[in-house]
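Asks: Okay, structure incoming, though there's no sequence with it:
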């Protein structure tokens, strides 16, 4: 199995980085080939330019990095996004990845009858979003309405026609004990060590 991880956090010492290491270790135990798209280290530009938008509409990408990401996504059995929740949503770089890389003609197409979208990543078995935040889960759920679930899973991947969509959210990260943070890492490594 080939798992693409789309990672976005600029700070090496972040809990997201610790999650990335634990998830990668688990996947390797399960004999997955891990392909890391580290958006920060790759210097990914999230801004959609006029030329990018024309390429998007024409289904002919021009940015070599976007083209490279497309080729790697086509080989993915699983995609995992790892990023922090900032101001209740994903960071700008992750949003830019959605805008610029999850393109028609590669990731989805418009239905020939004119209604709905058709998924094009034929190998893809699942999409998992892993996030961290400093709010309590109940507050994010009741007051904010779980925007990541709505934006990333329902509005993006479910609309495109993909199934087996999952969201793992680590809440109140700065406030919980170090013991709990370590347990979360152990648990998530174990989870992905059992992936098929």
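Replies: Sure, I can see it. Given the structure is predicted, the values throughout are model-derived calculations rather than measurements.
Asks: rest of the way, CA atoms for contacts and neighbours
Replies: Noted.
Asks: Residue 139: how many residues sit nearby?
Replies: Neighbourhood size, residue 139 [other C-alpha atoms under 10 Å]: 12.
Asks: Got another one to weigh against that:
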């Protein structure tokens, strides 16, 4: 199975090691997922948005091309080719102001181009979109936050899943959607963080070679356990 992991953190994947002032728990989680999936024999492709210098801004030229089912940015075209080749998609990012960083939102805006990854069905009753990513069997979101998980789900009404699942991939028609949230990061001890990273590695080592992975459940939203390295 081909796993595409999209990392969105300014420190890049190079910050996965626990080096003071040069570390990111988000990057450590992404690295653990890569280790686990690789150990299971999957092919893992990593898009490191910050390392690539990806711009989240939809320019006028981008929007004109988007409406025509085309792209003007070679990096966006490269991301689309890699996305279309993926069997499972993973996002890893910190939660800032209760939502994803700009890079992830820009990935949705600029990479998910009409006519490339989805098609519109004019006059359709119900969902007006058709999925053009037949290989993509599931999406996993790995989010890192300082907000308590219960507060995020019940007070803020988990905007992440509304945007990424209900408003994007679920709308397109991708199933097996899983959210794994690492909450209250700053309060975790080094041992607690290590256990969380071990659990993440095991989670991705358990991915089956079928579409979406063995651990993914059917339905519009399958939530992982609430988990949570100092700093996002």
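Replies: Yes, it's here. Everything numeric in this text was worked out from a predicted model, so none of it was measured.
Asks: Would you pull the TM-score for this pair?
Replies: Once superposed, the chains reach a TM-score of 0.97 (TM-score structural alignment, normalised by the length of the first structure), with 196 aligned residues with a C-alpha RMSD of 1.0 Å.
Asks: ok so residue 40 of the first structure is a strand residue?
Replies: No: membership of residue 40 of the first structure in a strand is not supported by DSSP: H, G, I helix; E, B strand; the rest coil, which gives coil.
Asks: Wait, it touches residue 12, no?
Replies: No: contact criterion C-alpha atoms under 8 Å: residue 40 of the first structure and residue 12 do not qualify, at 10.3 Å.
Asks: Please say which of those two ends up with more neighbours.
Replies: Per other C-alpha under 10 Å, whichever of residue 40 of the first structure and residue 12 has more neighbours is residue 40, with 15 against 9.
Asks: What lines up with that one in the second structure?
Replies: Matched by TM-score structural alignment, residue 40 of the first structure corresponds to residue 50 in the second structure.
Asks: same deal with residue 126 of the first structure?
Replies: With TM-score structural alignment as the criterion, residue 126 of the first structure lines up with residue 138 in the second structure.
Asks: Number of residues surrounding that match?
Replies: Number of residues near residue 138 of the second structure (other C-alpha under 10 Å) recorded here: 23.
Asks: Would you mind confirming that it is in contact with residue 88?
Replies: Yes: using C-alpha under 8 Å, residue 138 of the second structure is in contact with residue 88, at 5.0 Å.
Asks: The match of residue 126 of the first structure and residue 176 of the second structure: what is the separation?
Replies: Counting by C-alpha to C-alpha, to the nearest Å, the gap from residue 138 of the second structure to residue 176 of the second structure is 5 Å.
Asks: Also residue 121 of the second structure?
Replies: 23 Å.
Asks: So which of those two has more stuff around it?
Replies: residue 176 (24 against 11).
Asks: In contact with the counterpart of that one in the first structure: list those residues for me.
Replies: Structural alignment (TM-score structural alignment) places residue 176 of the second structure against residue 164 in the first structure. Contact partners of residue 164 of the first structure, counting by C-alpha atoms under 8 Å, 6 or more residues apart in numbering, are 125, 126, 127.
Asks: Tell me which of those you also see in the second structure.
Replies: For these, the contacts that are reproduced in the second structure, applying both residues aligned by TM-score structural alignment, their matches' C-alpha atoms under 8 Å, are 125, 126, 127.
Asks: Run through the residues that contact the equivalent of residue 51 of the first structure over in the second structure.
Replies: Structural correspondence for residue 51 of the first structure with respect to the second structure (TM-score structural alignment): residue 61. Residue 61 of the second structure is in contact with residue 72, counting by C-alpha under 8 Å, 6+ apart.
Asks: Quick check: what element follows the helix or strand harbouring residue 61 of the second structure along the chain?
Replies: Using DSSP states H and E, residue 61 of the second structure maps to helix 60-67. Using DSSP H and E, the next helix or strand after helix 60-67 of the second structure towards the C-terminus is helix 74-84.
Asks: if we can go back for a sec, buried residues, the helix holding residue 61 of the second structure. List them.
Replies: 62, 63, 65, 66 (16 or more other C-alpha atoms under 10 Å).
Asks: Over to stretch 162-169 of the second structure?
Replies: Within stretch 162-169 of the second structure, the residues scored as buried using 16+ other C-alpha under 10 Å are 163, 164, 165, 166, 169.
Asks: and which of the contacts of residue 164 of the first structure is nearest to residue 97 of the first structure?
Replies: For those, the closest approach to residue 97 of the first structure (C-alpha to C-alpha) belongs to residue 127, at 14.8 Å.
Asks: Contacts for the helix or strand where the closest one lies, please.
Replies: Element membership of residue 127 of the first structure, judged by DSSP H and E, is strand 126-132. Strand 126-132 of the first structure is contacted from outside by 15-16, 77-85, 152, 162-171, 173, using C-alpha under 8 Å, 6+ apart.
Asks: Please spell out the PyMOL selection for the buried subset of those.
Replies: Burial among these is assessed by 16+ other C-alpha under 10 Å; the matching PyMOL selection reads:
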select buried, resi 15+16+77+78+79+80+81+82+83+84+85+152+162+165+169+170+171+173
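Asks: How about the equivalent of residue 67 of the first structure over in the second structure: what's its closest non-neighbour residue?
Replies: Superposed on the second structure with TM-score structural alignment, residue 67 of the first structure falls opposite residue 77. Distances taken as C-alpha to C-alpha, 6 or more residues apart in numbering place residue 71 nearest to residue 77 of the second structure, at 6.3 Å, with adjacent residues excluded.
Asks: you'd agree that neighbour is up against residue 79?
Replies: No: Residue 71 of the second structure sits out of contact with residue 79 when judged by C-alpha under 8 Å, with a separation of 10.9 Å.
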